[in-house]
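> Below are the sequence and a predicted model for it; my questions follow.
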Amino acid sequence: MQGNSSIATLIAALIVGLVVGAAIGYVAHTPSTPSTTTTTTTSGYGYGYTYTSAAETTSSNTQTSTGAAAQAEYDVQLAYSEKYGLYLVDSEGRTLYFFAKDYNGSSSCYGTCAEHWPIFYVENPKIAPGLNPDDFGVVVRKDGSKELTYKGWPLYYFAGDMKPGDINGDGIKGVWFIAKPDYTVLVAVKPDLGAYLVDSEGKTLYVFAKDVNGTSNCYGQCAMKWPPFTPNSLVVPSTLNLTDFSFTKRSDGTIQLAYKGYPLYYWINDMNRGDTTGHGVKNVWSVAFIGGATFNFNQSTTTTTTTSSGPSY
């Protein structure tokens, strides 16, 4: 009997222990943190980019908060997105843009265009670290108003950007581009030519009819008049295809950028931004048209190189 009593007592103790343990476990588990994997959608890029990671979400919120505190300090600063990399924004984080038709550094957006693309101007702007204040300037528009420029390109907002972080204007009509600090080439659109390549400061780039298969044939006196374009990086507008660009090694060891198989050059006689005086020289030099090299100077090239028709807004 004593044995049975001892067994019964042991069983009862085990049952009590299990009940108490379960209760303690429940209480300990109730306040636990949520799963570290969650799906979040952010419209900060203007396209509803979706990612998964609570840790990334927390980090992103922290960075946004820190950035917001810094925004009041600078009139122009850098922002970052996974799609576009670094780009320029104002003190509130609103995206800034370039216009390809401002090829000569003057603003050419007025009337309805300016309603869709308001100009950006701040008197004596405070420039954030990471940007060179010497790259900024001011252009006086035809109506007498002032507009801030970056590397000679007038800066605009896009009315379709509803909030800070939106980037809805990039690539519109092939002539509007997010303002990035690290472009290697950009697109310029000139009424009598159409769309062609320029460097980050708007200097015209050319191709040579005697260059075939991506090989440069311009050396000596030729290269003195037509300096090769030799950037050490490649960042292009979103409307251009990276695969259309390549780097070619010249016989002197320098590395030259090529577009659609043709090495790119400057022309020594282009004195001012927007000049295209090298186009048609000896019928073998042409601006680097977006549509590809063409050396038929007896016919208008505008119809084959312009961007999409209609207003640029």
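Thanks, I have the structure now.

> alpha carbons only for contacts and neighbour counts from here, please
Fine.

> the strands in the stretch 1-150 of the chain, which residues?
Assigned by DSSP state E, counting those that start in this stretch, the stretch 1-150 of the chain shows strands spanning 39-42, 49-52, 76-81, 85-90, 97-99, 136-140, 146-150.

> Of all those strands, which one is nearest residue 302?
Among the strands of the stretch 1-150 of the chain, the nearest to residue 302 by C-alpha to C-alpha is strand 97-99 (18.3 Å).

> re earlier: so for residue 208, which of the strands of the stretch 1-150 of the chain sits nearest?
Nearest to residue 208 among those is strand 97-99 (27.1 Å), distances taken as C-alpha to C-alpha.

> Comparison target below:
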Amino acid sequence: MPATDLKPWLKSTQEQVDAALRSFLPRENAAPKTIHKAMRYSIFAGGKRLRPVLCLAAAEACGGDVSEALAPACAVEVMHTYSLVHDDLPCMDDDDLRRGRPTSHKVFGEGMAVLTGDALLTEAFAILARTPATKRYSVGDYVREFAETGGSRKLIGGQVLDLEGEGKQLNKAQLIRIHEAKTAALLTCSVRLGAMTANSTPRKLEALTEFGYNLGLAFQVIDDILDVTQTTEMLGKTAGKDEAVDKSTYPAILGLDKSRKEAARLTRKALKSLEVFGKKGSRLEQIARYLLEREY
């Protein structure tokens, strides 16, 4: 599969995900209008849709019907967006810009932003519950996977460690623990749910677990690099924010050169996990290489 066809595929898949999100989410004029307007404001703020793209690509790699994976693909994006809305709050990371637009609390107020995040997380489970069961995996299996990813041991737990680590000199192992729980956990959940909708064998599910974990860590390393090398305009969020709040990052601990080498090493590990898929894993391989080379 030539690398040149990735961007058209990404654009087409992103459009497919956006159309599904529009149909799944409550309409903007549904009462009470403010909360539904706020939910859609953050969802349709122009994100890359990386997590749903990975979910659909994993379903494809396992020989599944991509349409069967649309519900979990949308669910992971909605969970991701809820986490961003809450992360941006003044009591958390306190950011005024997300995806090139004012953050939810700057537009709708802090109280409404809290409720928006709550509503998005709840809606994510409702969307996920629409996923058809397979011979190996029930709807309960999907829900358990999703809940564990978003819970206190992973996504929320990672944010706890992140908050507690501000102003402290963390070592590499402590930093990895934060990003295992945050970035890597949700990327891993995305590919696992996609595979499960395709009735994946245990062997392939384990391979995708390894892929998601290493890709997630690589993605975070690159994110940290971009935070100190790119402008706010390019990133769509406040550049240099981690350094401003004295947060430990890969460049702060390893330096830029070693951080780039770490991202490449983790990407190689992710790619090695795809060997079991042969040519069917080529789309996931393309995405991993694309993320390593991204500029923003």
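Here it is on my side, so go on. Since the model is a prediction, treat every value here as computed from it, not as a measurement.

> Now the TM-score, please.
Laid over one another, the chains give 0.27 as their TM-score (TM-score structural alignment, normalised by the length of structure 2), with 137 aligned residues with a C-alpha RMSD of 6.4 Å.

> With distance to residue 59 of structure 1 and mean neighbour count added, can I get the strands of the stretch 1-150 of structure 1 in CSV?
What follows is the strands of the stretch 1-150 of structure 1, written out as CSV (distance: least, C-alpha to C-alpha, whole Å; neighbours: other C-alpha atoms under 10 Å):
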stretch, distance to residue 59 of structure 1, mean neighbour count
strand 39-42, 13, 12
strand 49-52, 13, 12
strand 76-81, 14, 19
strand 85-90, 18, 19
strand 97-99, 28, 26
strand 136-140, 32, 17
strand 146-150, 31, 21
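
> export these to a markdown table and tack on distance to residue 225 of structure 1?
Below are the strands of the stretch 1-150 of structure 1 laid out as a markdown table (distance: least, C-alpha to C-alpha, whole Å):
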| stretch | distance to residue 225 of structure 1 |
| --- | --- |
| strand 39-42 | 51 |
| strand 49-52 | 48 |
| strand 76-81 | 37 |
| strand 85-90 | 34 |
| strand 97-99 | 29 |
| strand 136-140 | 29 |
| strand 146-150 | 28 |
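
> Does residue 223 of structure 1 lie in a helix or a strand, and which?
helix 221-225 (DSSP states H and E).

> Which parts of the stretch 101-250 of structure 2 are helices?
In the stretch 101-250 of structure 2, the helices defined using DSSP state H, counting those that start in this stretch lie at 104-108, 110-128, 139-150, 155-165, 172-179, 185-197, 202-229, 232-235, 241-244, 250-254.

> sorry, back to before: which other helices and strands does the following helix or strand past the helix holding residue 223 of structure 1 contact?
Proceeding N to C from helix 221-225 of structure 1, the next assigned helix or strand is strand 245-249, under DSSP H and E. Taking 3 or more C-alpha pairs under 8 Å, 6 or more residues apart in numbering; DSSP states H and E as contact, the helices and strands that strand 245-249 of structure 1 lies on are strand 255-259.

> Past the strand it packs on, which element shows up next along the chain?
Remark: after strand 255-259 of structure 1, the chain's next helix or strand is strand 262-263, criterion DSSP H and E.

> What helices and strands are in contact with that following strand?
Against strand 262-263 of structure 1 (3+ C-alpha pairs under 8 Å, 6+ apart) you get strand 206-208.

> And the strand it packs on, what does it pack against?
strand 262-263, strand 285-287.

> which of these is buried the deepest?
Each of these was scored by mean neighbour count; the highest is strand 262-263, a mean of 29, by mean count of other C-alpha atoms under 10 Å.

> Tabulate the helices and strands packed on strand 206-208 of structure 1 (a markdown table), appending distance to residue 42 of structure 1.
Below are those laid out as a markdown table (distance: least, C-alpha to C-alpha, whole Å):
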| stretch | distance to residue 42 of structure 1 |
| --- | --- |
| strand 262-263 | 41 |
| strand 285-287 | 41 |
